[in-house]
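Q: Starting from these lines, generate the structure:
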Amino acid sequence: MRSAAVFLVLLLCLHWTWAQGESGGETENNITQSDEENKNIEVQFEIQGVETSLDQSSSQTNITPDIWAELKELRDMAIEQKVELRNSKSKIEKLEQDNTVIKARMSFSENEVEELKRENMVLKARLSISDSKVEELKRENTDLLNRVTASENKNTALEARMSSSEKEVEELKRVNANFSKVAFSVGSQ
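A: Below is the predicted model:
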């Protein structure tokens, strides 16, 4: 960077001396001076110009390769940046595509979740209805069991009554059989 600044200063000096040479070395200050002073000044400028051009040409040969090397480095860096930018763009495009796919899958999943929620609500309603039916069937079953138990109790009571009636019938048959023997025996004698 420092060498580039020195190079620019030398170029300005060379340009200024070249401009002085074309105009004959006259400036606003030189016009008012005598011809002899003008000649001395011209000679001094020419000497300075030669020295400057020598210094410039020697420094230019030293600076030029540095500038070219730096320009090549800058060009290489620009190319690398361009390649990295292309790679970044392709990566960004791939990520955007992936993002689109993920958004579509997420939307599909959200729709499935909503559908499953609706199905879940329907199943809950059906389960509630089934639970109430089960409770009703349990009550009916309990009622039937109570009726069966009552019927069994009635049957047992009826069987007991029937057994008792059968005993009475048997006893009446015995009494009746004894009565007919008695009646038959009374009449035959």
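
Q: alpha carbons only for contacts and neighbour counts from here, please
A: Fine.

Q: Against which helices or strands is the strand or helix carrying residue 86 packed?
A: According to DSSP states H and E, residue 86 maps onto helix 35-188. Applying 3 or more CA pairs under 8 Å, 6 or more residues apart in numbering; DSSP states H and E, we find helix 35-188 packed against helix 2-22.

Q: So which residues make contact with the helix it packs on?
A: Helix 2-22 is contacted from outside by 26, 45, 46, 49, 52, 53, 56, 59, 60, 63, 67, using CA atoms under 8 Å, 6 or more residues apart in numbering.

Q: Going by neighbour count, which of the residues you listed are buried?
A: Neighbour-count burial (16 or more other CA atoms under 10 Å) applied to these gives 26, 45, 46, 49, 52, 53, 56, 60, 63.

Q: and the nearest residue to the fifth one once chain neighbours are set aside, how many residues sit next to it?
A: On the basis of CA to CA, 6 or more residues apart in numbering, the spatially nearest residue to residue 52 that is not a chain neighbour turns out to be residue 14, at 6.8 Å. Neighbour count for residue 14, taken as other CA atoms under 10 Å: 18.

Q: Next: the one 5 residues further on.
A: When counting by other CA under 10 Å, one arrives at 13 neighbours for residue 19.

Q: go on, residue 39?
A: Per other CA under 10 Å, the neighbour tally for residue 39 reads 14.

Q: Residue 148 now?
A: Residue 148, neighbours per other CA under 10 Å, totals 13.

Q: Next, the structure of the following sequence, for comparison with the previous one:
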Amino acid sequence: MRSAAVFLALLLCLSWTRAQGVSGGGTESDITQTDVQSEILGVKATSDQTNITPDIWAELEELRYVVIQHSLELRKMEQENTVTRNVFTDLKARMNTTENVVEELKRENTVLEARMNDSENLVKELQRENKDLKSRLNTAENMVEELKRENTGKLQNPQLPVY
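A: Have a look, this model is predicted:
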């Protein structure tokens, strides 16, 4: 739509330029403007030329070609933009999924860390209890050895009870 409006504006400028050239010009600023427009169109005016009539149909054909090229480029860019949007949407969804997984892993990590701390505390408590039990066991073994020695001595010197 925009390219059609630009095309129409160019046609108006070209027809105005042609009308100015046919009427013989006007003021000095009109001649300068005509010279500039002729320069743009690729027509070189010499000082002895007073009437410049560019080949409007060739120019229109060239403008049509340029408009078609721009339309094709615009379609290509729109397609690329659509693909880029789809990729961006996909990446955004993947990023959200990854963020959710990271949050879940953080929660799991917190739970596992608490369980590990509980296990470490339990191990320390069991080590203290084991140390106490070893101490009690050593004491009991020493008592058993002492009782064995006492019993061995009594068996060698039996004393009969007196009645």
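
Q: Send over the TM-score of the superposed chains.
A: Superposed pair, TM-score by TM-score structural alignment, normalised by the length of structure 2: 0.66. Supporting alignment: 122 aligned residues with a CA RMSD of 2.5 Å.

Q: quick check, nearest of the contacts of helix 2-22 of structure 1 to residue 172 of structure 1?
A: residue 67 (149.1 Å; CA to CA).

Q: nearest residue to the closest one other than its sequence neighbours?
A: That would be residue 4: by CA to CA, 6+ apart, it lies 7.6 Å from residue 67 of structure 1.

Q: Looks like residue 30 of structure 1 contacts residue 38 (just checking).
A: Yes: with contact defined as CA atoms under 8 Å, residue 30 of structure 1 counts as touching residue 38 (6.3 Å).

Q: Could you find the counterpart of residue 110 of structure 2 in structure 1?
A: Taking TM-score structural alignment, the alignment pairs residue 110 of structure 2 with residue 121 from structure 1.

Q: what about the residue nearest to residue 67 of structure 1, neighbour count?
A: A count of neighbours around residue 4 of structure 1, defined by other CA under 10 Å, yields 14.

Q: so how far is residue 64 of structure 1 from it?
A: Distance, residue 4 of structure 1 to residue 64 of structure 1, by CA to CA, to the nearest Å: 9 Å.

Q: re the thing from before, and the contacts of helix 2-22 of structure 1 as TSV, adding distance to residue 99 of structure 1?
A: Compiled in TSV, the contacts of helix 2-22 of structure 1 are given as follows (distance: CA to CA, whole Å):
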residue	distance to residue 99 of structure 1
26	74
45	72
46	73
49	68
52	65
53	64
56	60
59	58
60	56
63	52
67	46
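
Q: Give the aligned equivalent of residue 132 of structure 2 in structure 1.
A: Using TM-score structural alignment, residue 132 of structure 2 sits opposite residue 143 in structure 1.

Q: residues near that match, how many?
A: Applying other CA under 10 Å, we find 12 other residues in the vicinity of residue 143 of structure 1.

Q: gap between it and residue 136 of structure 1?
A: Taking CA to CA, one finds residue 143 of structure 1 at 10 Å from residue 136 of structure 1.

Q: Ok, residue 144 of structure 1 next?
A: Look at residue 144 of structure 1 and residue 136 of structure 1: by CA to CA, they are 12 Å apart.

Q: Also residue 121 of structure 1?
A: For residue 121 of structure 1, the distance to residue 136 of structure 1 - CA to CA - is 23 Å.

Q: Could you count how many residues lie near the residue mapped onto residue 145 of structure 2 from structure 1?
A: In structure 1, residue 145 of structure 2 lines up with residue 156, judged by TM-score structural alignment. The local packing of residue 156 of structure 1 (other CA under 10 Å) involves 12 other residues.
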